[in-house]
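Engineer: Attaching a predicted model along with its sequence, questions to come.
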Amino acid sequence: MDVTPREFAVRTLAQEYGGGSGAFAVQGDTVVFSNYNDQRLYRQTIGDSSPFPLTPDYSGPVVRYADGVFDPHFPRYVTVMEDHRNDGLNPVTTITAVTISDRDTNEPTVLVSGNDFYAFPRIDPSQKRMAWIEWSNPDMPWDKSQLLVGEVQKRICIAGGNPTLVESPTEPKWSSKGELFFITDRQSGFWNIYKWDEQSNVVIQLYALDAEFSKPIQNGRSYVGVLDHDLGTFSTLDIPFSSVTNIVTGDGCFYIEGASATLPVSIAKVNLDEKGTVATNFSIVWSSSADVTKYKSYFSLPEFIEFPTAIPGQHACAIFYAPYSPSFQGSSDEKPPLLVDLQMKHAGFWILMCSIGLAEDGQLLTSTMEEAQVVPPDQTKQIYKAIKDTGLPVALVEYEGEPHGFRKADNIKFTLEQQMVFFARLVGQFKVADEITPIKIENFD
């Protein structure tokens, strides 16, 4: 069932990555969401097709909101606010509260300020206090951050405040009893689950494992498990998703959003046995593309590989999809082309090479978004120039009005078509079926 009207698009531009799943929140029959076009917060009752704005109109999407939650103690919505009104490249980020008790628009009230970035404002349901994550430039949140708990006139740094211990706490969550759980990498370098013992003011590791108990920052294989922190046991559940983005608990079950190499993005209901350690039922209740499974036999399955780099003793990891078709077989004396999707860290930013085709002779197709600020277009242009100067075939496409990542349907379609034509001309030497005008390829055309 669609909740928001067609003229609204639920998405936040905060931090350009979209603020995670924090573009909306639901409590009972009430939903608060960020609208893509103007970035204002709106409130809507499920079943009512008329959302109304909660935040002022700033004549454009210059004030953005993400990662919001309902306050169980007051009629307000607590959210991260990113204000670009005075400086588009260096916005002021705060944690604010927005009144939701009436239909009037109100200026957000600043609750926490002073640092460069904030995330995960979470309210303790048992007391009037909040936990949150903050960090400063030039750190990224997976390099170094702090977890704080704040009450009126009082703040406590739970993790990340020790200058001799570099860690990156994330994803704080309160239990109904006021217990604070969170994830940090303070001992092994892996994001494991910890608990704050408030009485003794110490942090306790609940379970040690050389794995990340969090969403992969970029790419990785996801698993779902049940941790009994009283017994200190962890049980992995056997479910078909290999990429998991959200989990919501229900009555005797939980709902999970995920996908796999053969399943599109879907929402599934999972039931557990009496001990809560075995999945007894997995049923998909919604699918983004229900008919795609009939093409399952054509999908290449991923293989996680590790290989040495030019630096002695260091290895890189990748997800390898071997070429496969039930209808065709490649020549045994010819190597197939290799498509590489690459990420690099450059000048303090993560550069996403959105479309890279790499064959044996090193052709490259890359793209950049003119409004991207996390990854400025100049960085992509520098890479493009460096490749061009070597004499290798290369093409660059600039997309006006796109932030970090493709969002416009026409641009997505154009990119996929040009990728296919690029590889057809330089790698496969075949003619595509559709009439597509190719872009110019430097050092080739």
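Structural biologist: Here it is on my side, so go on. Numbering: from 1, shown residues only.
Engineer: from here on, contacts and neighbour counts on C-alpha atoms
Structural biologist: OK.
Engineer: For the helix or strand containing residue 156, give me every contacting residue.
Structural biologist: Residue 156 belongs to strand 154-159 when assigned by DSSP states H and E. Outside of strand 154-159, the residues within contact range by CA atoms under 8 Å, 6 or more residues apart in numbering are 146, 147, 148, 149, 150, 167, 169, 196, 201, 203.
Engineer: second one coming, line it up with the first:
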Amino acid sequence: MQISAFGSWTTPVTADLVVDAAVRISDVQVDRETVIWSERRPGEGGRNRIVRREADGTTTELLPDGFDARTAVHEYGGGDWWARDGVVWFANWRDQRLYRVASGVPEPLTPEPAAPRADRFADGDVSPDGAFLVAVRERHGDGVRNEIVRLPADRPGEPQVLVTGPDFVAGPRFSPDGRSLAWISWNHPSMPWDDTVLTVRNLDTGEETVVAGGAGESVSEPRWQADGSLFFLSDRTGWWNLYRWSPAGVEPVIVLDAEIGVPGWRLGGRRYATLPDGRIVFARWSQGYDGLAVAEDGKVTDLAVPFSAIDAVCEAGPDGFVVVAGSPTEEPAVHLVSASGAVRTLCRPRELNLDPAWISVPEAISFPSAGRTAHALFYPPANPEFTAPEGTRPPLIVMIHGGPTSNAVPVLSLAVQFWTSRGFAVVDVNYGGSTGFGRAYREQLLGAWGVVDVDDCVSVARWLAGQGRVDGEKLLIRGGSAGGYTTLAALAREDTPFAGGTDLFGVADLEVLAGDTHKFESRYLDRLVGPYPEERATYVERSPIHRADRFTRPLLVLQGADDPVVPPNQSELIVEALRARELPVAYLLFAGEQHGFRRAENIRRALEAELSFYSQILGFPAPGGVEPVQVENLQPSNAATPAD
């Protein structure tokens, strides 16, 4: 056991390993005897591949080079592809047209749009007779229109508009007899976790029935059952639970103080499935951890599976289902799970061959903050070959999830282990406003973004320092997107406890964001901050760019050059403001990246730049082979006392 300062430990969890392991498996569907999933591959520029596994275990990649199954609807995508009877339909990233692939080269089904990528498709379904598709179409031109369209499933054709008018639509699904269509809709300023409506239309008569939803109710994931009833998720009780609609009305199916649903940032969610015998398998968040359960005749049984985060649930046969799921010690993978809880792994992104002693397992913690209780996942340092000098405590990185309507996920992330295996502690904060703790907790952020989230991040850092678990003089903060805004807002506090921070494509000016972002989030701030321009004073007061005079700590800013959600001008505003005040700042702009880094070389560079930045401001040597990042205006007085 070697003795070395926290933060300076050597580790096999290098930036290269993080990138190599960054293949992300997501979305899974079962088509007859085959299982199909998608893989995002940073080594191929972040391309989404579709992989099919046959009953005998052989796998086939369905998309030839030049195709990328990824939709730009809502900019966040989801519902990129769907499958039936050996055929896959998908939206191609480059042109956003809808394609059909059975074997060989994919065939385009939708016409060339009036402008490049102007027509975007997602979240589709196939009619029971296989003749038609329905899908969400987002049409860009004179404004942006979100509609549900129908088109032939097997040949090119002009899409026919079925639903138009609402600001947003999602989840179009054919009934088993093909005579009815269900879908979700909502309007500005609501987001899909605020107020949505579930509607069913008789396609023969045009008669429509509003099934559920409206003010104060978020409805999602409509799914028809074999008997013609319709399942859906609703948070009408304060938790996203499962309900059934039939002509007789709506009745609860599963009611728990737990979240089956998740916020609808991405389309095509799959959090539950029905087995042939009527049993329902579902995922549910409780106290910061995800899990699986089975419901039968009103009785719910938790399954003793090792998973703590479930991306997708799909029925597979009489006594089983397929999930994409991971745990604190395993990356998300494709698993076949029996209704009794037996697990068989079908595909992993890769074999890490990493001794468990290198892996820091998170502890769910609750802590006091501004008269409330907030939650987080705490990762202590973990390295079997190093220990720190006696009497010292680790530096802490406060990580902030994006959204802000999202949550910290307790699943193995080598991007977290990159830090813990070097001797950092990490706390991933589920601040007030996060999901997984019910609607009331989620709504703590209404009108309070930049207040509640910042209070909770500051409070958890001070609480952990007060508990003696971390070094109170070496507190760091970092976050991406909405988490980047919270990072900036926390550093702009005169009483900030943080020694420095990293902002990844975060918001510096709320006013600019209110007028310069994409349609999906263009009214998001109405609820998080207040309606604009009526509440302009609040926007100004909470914008870090207007608090630049309060910054005293070093800042690293990482930004994608092609980000449509938080454009580069947001990062450049804060960088220029700190430069003007001759404060320590470093800025890296990544060409070709959008909202979140997908390319291997950029993920690697961003991680190593952050490590170099922390080594400079905390005063420990960076490991060899790490390209340093230039921190402008960094003086010895700006850096923490060098480690012994």
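Structural biologist: Structure received. All of these numbers come straight from a predicted model, not from anything done at the bench.
Engineer: Most neighbours among the contacts of strand 154-159 of the first structure, which one?
Structural biologist: Within the contacts of strand 154-159 of the first structure, residue 169 tops the neighbour count with 29 neighbours, counted by other CA atoms under 10 Å.
Engineer: Just tell me what it corresponds to in the second structure.
Structural biologist: Aligning on TM-score structural alignment places residue 169 of the first structure opposite residue 219 in the second structure.
Engineer: and its match, what does it touch?
Structural biologist: 184, 192-193, 195-198, 212-213, 232-235.
Engineer: go with 6 Å
Structural biologist: 196, 213, 233, 234 (CA atoms under 6 Å, 6 or more residues apart in numbering).
Engineer: which other helices and strands contact the helix or strand following the strand holding residue 156 of the first structure?
Structural biologist: The helix or strand immediately downstream of strand 154-159 of the first structure is strand 170-174, counting by DSSP H and E. Helices and strands touching strand 170-174 of the first structure, as assessed by 3 or more CA pairs under 6 Å, 6 or more residues apart in numbering; DSSP states H and E, comprise strand 180-184.
Engineer: The strand it packs on: average distance to aligned residues in the second structure?
Structural biologist: Superposed on the second structure, strand 180-184 of the first structure shows a mean distance of 0.7 Å to its aligned residues (mean CA distance after the TM-score superposition for the first structure).
Engineer: circling back: can you tell me what part of the second structure the strand holding residue 156 of the first structure aligns to?
Structural biologist: Using TM-score structural alignment, strand 154-159 of the first structure pairs with 207-212 in the second structure.
Engineer: which residues in the stretch 251-400 of the first structure form helices?
Structural biologist: 377-389 (DSSP state H, counting those that start in this stretch).
Engineer: same check, this time on the second structure
Structural biologist: Using DSSP state H, the helices of the second structure run over residues 15-20, 414-420, 439-442, 452-466, 482-491, 510-515, 524-528, 536-542, 568-580, 600-618.
Engineer: Let me know which of these is the nearest to residue 396 of the second structure.
Structural biologist: helix 452-466 (7.6 Å; CA to CA).
Engineer: Tell me the residues of the first structure aligned with that closest one.
Structural biologist: So helix 452-466 of the second structure sits over no part of the first structure, by TM-score structural alignment.
Engineer: can you check stretch 392-399 of the second structure too?
Structural biologist: Per TM-score structural alignment, the counterpart of stretch 392-399 of the second structure in the first structure is residues 334-341.
Engineer: distance between the ends of the matching stretch?
Structural biologist: Stretch 334-341 of the first structure has an end-to-end distance of 22 Å (CA to CA, to the nearest Å).
Engineer: Buried residues of it, list them for me.
Structural biologist: Neighbour counts using 16 or more other CA atoms under 10 Å place 338, 340 of stretch 334-341 of the first structure among the buried residues.
Engineer: quick one: that stretch to chain centroid distance?
Structural biologist: 28 Å (CA atoms, centre = their mean, to the nearest Å).
Engineer: Kindly report the same for stretch 107-121 of the second structure.
Structural biologist: 27 Å.
Engineer: quick one: the corresponding residue of the second structure for residue 237 of the first structure and residue 35 of the second structure, what's the gap?
Structural biologist: Matched by TM-score structural alignment, residue 237 of the first structure corresponds to residue 303 in the second structure. Look at residue 303 of the second structure and residue 35 of the second structure: by CA to CA, they are 22 Å apart.
Engineer: neighbour-wise, which of those two wins?
Structural biologist: Using other CA under 10 Å as the criterion, residue 303 of the second structure and residue 35 rank with residue 35 on top: 22 against 18.
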